[in-house]
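Trainee: no sequence on this one, just coordinates:
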């Protein structure tokens, strides 16, 4: 029997009581302990706090306590603060002119309806007061001892709605979520001190996270705070972002492409100081790095967008993690252009963690333990193989002849030393793929294929933006057989490919004739090039714009025109490659985000040999 087969009496419409209403609101606003912490700390920030301390027990399930030094409240304010839709942050005239974290007046009554909440506060010049609420039932306001500010204590979260408890994760996972919330808020407010403490074991507990209020200029305080939260590596491998367009301002730091991650967990975005997880902004950030990272790598960034509150709707989602911009394209263009400009100014710079990883890969040789004459026992000590005799004075010429016959490019004397250049002077080529260069402070190891691939790609892009990629006609067009689907895909992109310097024509059946290829690629295998272009078009599908598709195809083409692994290079060729890398933006990484060179400083090399 279905619900339509039964005789259903007309249901009565009833007004829900305040407790039920607040519990429903709590389901939207408070999903887990971290949500409660977020709401309470945002209230403290709206109250003008300069220091906020957060204590929690058992992942916030049994205790959440937020203490601040903000403006506080009077005894008369406390019952009103726990009333639904009562707030001091909005007068109700304009829901689009929101200049605070909270504005709905839902957090405190919602929390009081699903837990045991105690609110103690003292306004300047007034007396301290406390109000306790358990499962929505309030006690009378009573006097309390408090020097200043507000203390909100929430115990036994969801005790009034026990079904919600079953959906909470482990104490450790909930504590991790609380830490993530506090760190995001600490990034947004560098001038405020935060202290996060786990008091699960009772007593004073232990500090999980603590930062002092920043001082001085905002960017300096922001950098110090980001370094404290994201680590010193981020500060060393990030570029400063500062741009403004039509009243919208973008600030922050963005990581170099070689300082990327395998997941988008290190992307922190803020709109008017509010941490957000907006799909549009994440997509724009991804698009800004489209040229520099492969699809399985994600940039690291902390970006702050500030604009008139009336140009953004922050009332889209109950948790206020999503926003809607009135001028979406303006915001998109600002972020992409600012990031690409900053990354271009970084030039050939690569991230320092690449060098650290290289140093970590070195291992000292497995030598026997040191032994001294006084420690040896002639009766028990094993005999070591005799050391080779020192070379005769006349054997130096023989040794030099051996090195002369080595498979290394002979270096011609330089007209002037090139070690003062950022990437130094080429000294050798190893395994026909790696260039060793000497700088004033150390050495550089370059992957010649990856480096030249980026250089060719940048040349192709410059040509495309100027007048289209110069094409070179093939003496005899190359005929390539394709499947029907591949043929249709290529022909649909025929005009765009022509702009990129690849001219094709249908040749009957399932074949195409390749008549012209980009001139910068030189002598290439047209069939292989066409297959790579097809792979790129297949990967992109219809998701990218025409320009994104063209640039992706150019990136794949550049691989064919670059110096191949296994090719021997003369010293002047190697130095020319180094000089072009220094003059080309983004040459610190290949088209897929991998580093093109590793820099090892002399001090680091000396540590490997225990010389420091």
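Mentor: Yep, it's here. Computed from a prediction, not measured in an experiment: that's the story for all the values here.

Trainee: C-alpha from now on. contacts and neighbour counts both.
Mentor: Will do.

Trainee: mind listing the helices for the stretch 51-200 of the chain?
Mentor: 77-81, 107-114, 162-165, 171-188 (DSSP state H, counting those that start in this stretch).

Trainee: comparison target below:
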């Protein structure tokens, strides 16, 4: 910018500052104070709607109706059947810092209501035309007051059932500069709808109705939390999420967290409530992100509806005018609690909407009048499907393969496929043992991932179970299995080495050679023995047992590259999972590798007893299931 132009900007600012310094200090008018407060509390129509809804919830309403016109800019009307306000208290309800919810400092430190600052309605009234009508059950009729630009009308009688109705007309009519910052009607409505959803999720025991321009957009009956979550976020979220319910000391976390298959491109499906209050907190966000890190793409976001319950004195909700931010007394312990609760649930992978649906053995097929087979709905588990392939959920349970035939796998197949010795197959052998004579007489239980039918293009395993067809990405699945084995072995310091019958040598630059020489202990901890063969060559003498069938040279190069770039200490701590993921990718079976039926079944059985087997190390799904009902639809059977 030119010097003249810069001076043209600075001079008016300097003159304004000098004028401010010369003015005497004076009290601001009440209306201006309220309008300033409104700038903090009422950012847009959705902000006003939030405050009005919270008042209705705090009033004990069982049913709340919201009516919007022009996205809430022209009108927001909130009607509830709560306890109501007496005639004497109605004017106070619109006064600044007047509230019935706290009276002492101790009350402020143990806030249990949503609203408590006593400024919301006063701030809204300062920037709109507001009408408040209310009636308590013992009153003969309701009373109404109107507020505009700080002026309050005397109470007058009005016909109204028990409860309260608040109407906000023409937001920012007296502050046109603020009104210019409002967006289009559609945009403002979307913000209002999001606010409505947050409040509705927090209180499933309350019925909610949302109307916009005379059209009902949402009607939610009082329900249990799971039904409310499904009603607000849809069946897809409900069917691809896991239930959370963990408790430790005075903390309880419950709700639903979506599996990685339901990941989003934005944070539009993230709802976290602390003692019933929707919050956005960096500590919580980080804990949740860490819990999903192992199963989610870096550019994707998890979806969840979670409720944290804790003692009121352990959280400060009075750190932000809109109360969307909170402060915790023991943030470190809370971070660990949230992280472990979500990590545990994702590892187990139990679907929220149907319990361990894949482990239910009491579903039966009944022939219908079309001669085909339909799956009976297991009402107890809620095992209904909604017309699209389902992915990545299973029960971690050992299954015994039935006879016949190719479901029983010799230990040699496991050794070839997973790179483990015979004495390490005790748990797998439990899965693989053929039924005893007494068991053969019984109907065999079909495992969650069924039994392999064949291989498609050397990439996918096709399998069938009680519900239909499963398609498994064999490389992605095997990669996850190896990754979990490597993690567990490294954590338990049991990462065994496999000496190579013929050591692998390769040319290396001086940095790689120095890296190998200086980090031999770290490499040994990772299961590698790499040493100098000549001034320009390295030799790999041992690799982790699970990776003995990998491309040894390429694997060694990548491990050395990671250690060289980030350092051995970081590679074994903060970047440990990334390094192990790279190693697992090298060891996983490749595309176009033809597997036998026993090998395919071995892979399926191993998936069933491995945590997070529904996603590969990069967050992609490892399998999909298509139910018989879905197949019937595809082929239009019965039409």
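Mentor: That came through, no problem. Fair warning: this is a prediction, and the values are worked out from it, not measured in the lab.

Trainee: that older thread, most packed of the helices of the stretch 51-200 of the first structure?
Mentor: helix 107-114 (a mean of 28; mean count of other Cα atoms under 10 Å).

Trainee: what range does that one cover in the second structure?
Mentor: Per TM-score structural alignment, the counterpart of helix 107-114 of the first structure in the second structure is residues 120-127.

Trainee: and residue 311 of the second structure? What does it align with in the first structure?
Mentor: Alignment note (TM-score structural alignment): residue 311 of the second structure maps to residue 308 of the first structure.

Trainee: what count of nearby residues applies to that match?
Mentor: Neighbours of residue 308 of the first structure under the rule other Cα atoms under 10 Å: 14.

Trainee: map residue 467 of the first structure across to the second structure for me.
Mentor: Per TM-score structural alignment, residue 467 of the first structure is aligned with residue 493.

Trainee: I meant residue 148 of the first structure, not that one.
Mentor: Under TM-score structural alignment, residue 148 of the first structure pairs with residue 162 in the second structure.

Trainee: quick one, what contacts that match?
Mentor: For residue 162 of the second structure, the contacting residues are 81, 82, 83, 84, 134, 135, 136, 137, 142, by Cα atoms under 8 Å, 6 or more residues apart in numbering.

Trainee: same check on residue 321 of the second structure?
Mentor: Applying Cα under 8 Å, 6+ apart, we find residue 321 of the second structure in contact with 40, 41.

Trainee: give me the element it is part of.
Mentor: Assigned by DSSP states H and E, residue 321 of the second structure falls within no helix or strand.

Trainee: aligned to it, what sits in the first structure?
Mentor: Structural correspondence for residue 321 of the second structure with respect to the first structure (TM-score structural alignment): residue 318.

Trainee: its match and residue 586 of the first structure, how far apart?
Mentor: Look at residue 318 of the first structure and residue 586 of the first structure: by Cα to Cα, to the nearest Å, they are 41 Å apart.

Trainee: strands of the stretch 351-500 of the first structure, start to end?
Mentor: Assigned by DSSP state E, counting those that start in this stretch, the strands in the stretch 351-500 of the first structure fall at 425-430, 434-438, 442-447, 471-481.

Trainee: hang on, the earlier thing: in TSV, list the helices of the stretch 51-200 of the first structure along with distance to residue 559 of the first structure.
Mentor: Formatted as TSV, the helices of the stretch 51-200 of the first structure follow (distance: least, Cα to Cα, whole Å):
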stretch	distance to residue 559 of the first structure
helix 77-81	64
helix 107-114	55
helix 162-165	54
helix 171-188	40
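
Trainee: picking up where we left off before, ok, so of the contacts of residue 162 of the second structure, who is nearest residue 569 of the second structure?
Mentor: Closest approach between the contacts of residue 162 of the second structure and residue 569 of the second structure, by Cα to Cα: residue 82, at 60.0 Å.

Trainee: my guess is that closest one contacts residue 61. True?
Mentor: Yes. In this structure residue 82 of the second structure lies within contact range of residue 61 using Cα atoms under 8 Å: 3.8 Å.
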